[in-house]
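> I'd like to go over a predicted model; first the sequence, then the structure.
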Amino acid sequence: MVVDAHIHYFDTPRFAENLVKEMDGAGVDWSCLMPTLEDSTWEYMHLTFKDVTNPFVLEACRAFPDRLAGGIRLVPTEPGAIAELRKFADTGFFRFVKLFPPQQLPADDEHILPFYEVCAEYGLPVLFHMGQTNGEYTEKQKRTRMHLNSAYANPIHLDWVAGMFPELRLIIAHNGYPWYLESWAVALAHPNVCMDISGSGPWTEGIPVVYTALGGAAFIPIDFDRVLWGSDNCLPQKESIARAVMYLRQMGANKQQRTNILGETARGLFGLR
């Protein structure tokens, strides 16, 4: 099975239908689909997103229930966030939760603990955007434009969370670029932590370079069976897969490990059939 474990809903005509067609052409069985950050501007992609929220993803997953698995994106400290989490989780179409620390708080802020407890109650893995983040969004309460805070997206913030919630599966998106070492260290210390290799450019191209330069497996014992692949809308899925395979070969991942990364691990993590 091949699973794109990291892809966003874009507000374009017939997005879900076109995504499934792309999946068919790339040999992708499932895509894990999540909203974008509302009313945000992404400088590196020259894109602006308005209101692509959880109901959009729910509608897409209902239309393609055997191809699209939903991710619930919420700001965990906003009023009503836990009620919203339960509401969407109870639909049965969502397989994970997506949090975006650069928007408001680091992942280890104590105010988020009740939210994690509910994620654990539902058995929903939590995918964290991690790494340098260049963009802006509108702060809802102040109604002012705010620049995203990359400091909140350092993977080391997950070290405490992983220890506090050993039953909760956590996913470090983008291998935490540029904090690769922090990502590898947190994953090494906590068996409930996974990493995804999603995106393009330095988010992924730097991973094998840094890994090899630091001595590879002799210095960084990565558990490749806790790594996921995702396109993150940055490249066509077929091209993203080809690049991921190239990087993984450079890092010494064997054929079975590459198979797991491209989908088998995600299948088990998200309960896909």
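Good, I have the coordinates. Numbering: from 1, shown residues only.
> from here on, just use CA atoms for contacts and neighbour counts.
Fine.
> what's the helix or strand for the nearest residue to residue 145 once chain neighbours are set aside?
Residue nearest to residue 145 in three dimensions, not counting chain neighbours: residue 138, with 4.5 Å by Cα to Cα, 6 or more residues apart in numbering. In the assignment (DSSP states H and E), residue 138 maps to strand 135-139.
> now the element after that strand, going C-ward?
Per DSSP H and E, the first helix or strand lying C-terminal to strand 135-139 is strand 144-147.
> in the helix or strand just after that next one, what counts as buried?
The helix or strand immediately downstream of strand 144-147 is helix 158-164, counting by DSSP H and E. For helix 158-164, the neighbour count (16 or more other Cα atoms under 10 Å) marks 158-159, 161-163 as buried.
> before we go on, here's another structure to hold up against the first:
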Amino acid sequence: MTNRAIQAAPSAPFGVATRAGRRHAAGDGASTDADPSGNQDAAFAGPTWFVVADGMGGHRRGDLASTTVVETFATAELDPVDPHTAVTTLCERADTAVRRAAAAAGEPGMGSTLVGLAESPIGVVVFHVGDARCYRLVAGELRLLTRDHSHVQELIDAGRLTTEQARTHPLRNVVTRALGIDGDARPTVSIVDHRPSRFLLCSDGLTAELGPRTIGRVLAGVECPEQAAQRLVELAFEGPALDDTTALVVDTPTIGENDRGAGPHEAAAR
């Protein structure tokens, strides 16, 4: 567990790993008293919510933004009758909290993306703002449950860019939704069934380095969620890994060997 991950009686087996990107080691000025490593990602695992937030702003206190977001969810409950409205309201609250924190710190440029899940009586609630992602491994099949709120995703949707081209596009880090920054802060919310599954919540630092094939192989092959999260981050750092990288793996409920064995159905380069 790192100083950028918080836990409070989690409701399901989980594991988290997070590491500052190499750009910080090169001295980009992003280190702060709050996190001398410069890591601007934050994660939370609790009785209701599992959340990963990716702070933005470089030296403009992205670490404060991401911590503010996860703390908003850490103290919140989920309305089981209307989880969509509950998540939307919490994102609005987090957006306001980041703006207030930015004003107090004199850092108007800071913000955060977000991805999370929560178990409810009607299914597992999955939500995101920005380009942090949620993957699900169920019955041996890896599925991406989120669609990036990003400039390159809009180009992909319009048929002007392929997925592989997007990985190296100069605007690949430009998001169209975020918390705390002027613009669209609305979450996309979906509900999936309760089948035994393994979920991965991750910042874009992970998916910048690893494709679905590698992600699926690790999720399917490493039984312990903590070790799976650590392995994913280790593999990401076999590449350039310029960006902060966080992996939060959640088993809901614990996946049996039969669910894990088939491997991912998606095919993509590492």
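Cool, the structure landed. Quantities reported herein were computed from a predicted structural model and do not represent experimental measurements.
> what TM-score do the two superposed chains give?
Put the two chains on top of each other and the TM-score (TM-score structural alignment, normalised by the length of the second structure) is 0.32; 142 aligned residues with a Cα RMSD of 5.9 Å.
> what's the local residue count around the residue nearest to residue 145 of the first structure?
Using other Cα atoms under 10 Å, residue 138 of the first structure is surrounded by 18 other residues.
> can you tell me the SS state at residue 229 of the second structure?
helix (DSSP: H, G, I helix; E, B strand; the rest coil).
> you'd agree it is up against residue 251?
No - counting by Cα atoms under 8 Å, residue 229 of the second structure stays clear of residue 251, with 11.8 Å between them.
> which one of these two is surrounded by more residues?
Ranked by neighbour count (other Cα under 10 Å), residue 229 of the second structure and residue 251 place residue 229 first, with 27 against 21.
> show me the contacts for the more buried one.
By Cα atoms under 8 Å, 6 or more residues apart in numbering, the contact set of residue 229 of the second structure is 15-17, 247-249.
> farthest pair in those?
Greatest spacing in the contacts of residue 229 of the second structure, by Cα to Cα: 17 and 249 (8.9 Å).
> shared neighbours of those two, anything?
Joint contacts of residue 17 of the second structure and residue 249 (Cα under 8 Å, 6+ apart) are 226, 229.
> the more surrounded of these two?
Each of residue 17 of the second structure and residue 249 has its neighbours counted (other Cα under 10 Å); residue 249 has more, 29 against 24.
> and the closest residue to the more buried one other than its chain neighbours, which of the three is it?
Nearest residue to residue 249 of the second structure in three dimensions, chain neighbours excluded: residue 200, at 4.6 Å (Cα to Cα, 6+ apart). With three-state DSSP as the basis, residue 200 of the second structure sits in strand.
> surely residue 200 of the second structure is in contact with residue 136?
Yes - counting by Cα under 8 Å, residue 136 is a contact partner of residue 200 of the second structure at 6.4 Å.
> more crowded one of the two?
Just comparing residue 200 of the second structure and residue 136: by other Cα under 10 Å the higher neighbour count belongs to residue 200, 31 against 23.
> which parts of the stretch 1-150 of the second structure are helices?
In the stretch 1-150 of the second structure, the helices defined using DSSP state H, counting those that start in this stretch lie at 22-25, 62-74, 83-105.
> tabulate those (JSON lines), appending distance to residue 258 of the second structure and mean neighbour count.
Converted to JSON lines, the helices of the stretch 1-150 of the second structure look like this (distance: least, Cα to Cα, whole Å; neighbours: other Cα atoms under 10 Å):
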{"stretch": "helix 22-25", "distance to residue 258 of the second structure": "38", "mean neighbour count": "16"}
{"stretch": "helix 62-74", "distance to residue 258 of the second structure": "33", "mean neighbour count": "25"}
{"stretch": "helix 83-105", "distance to residue 258 of the second structure": "31", "mean neighbour count": "19"}
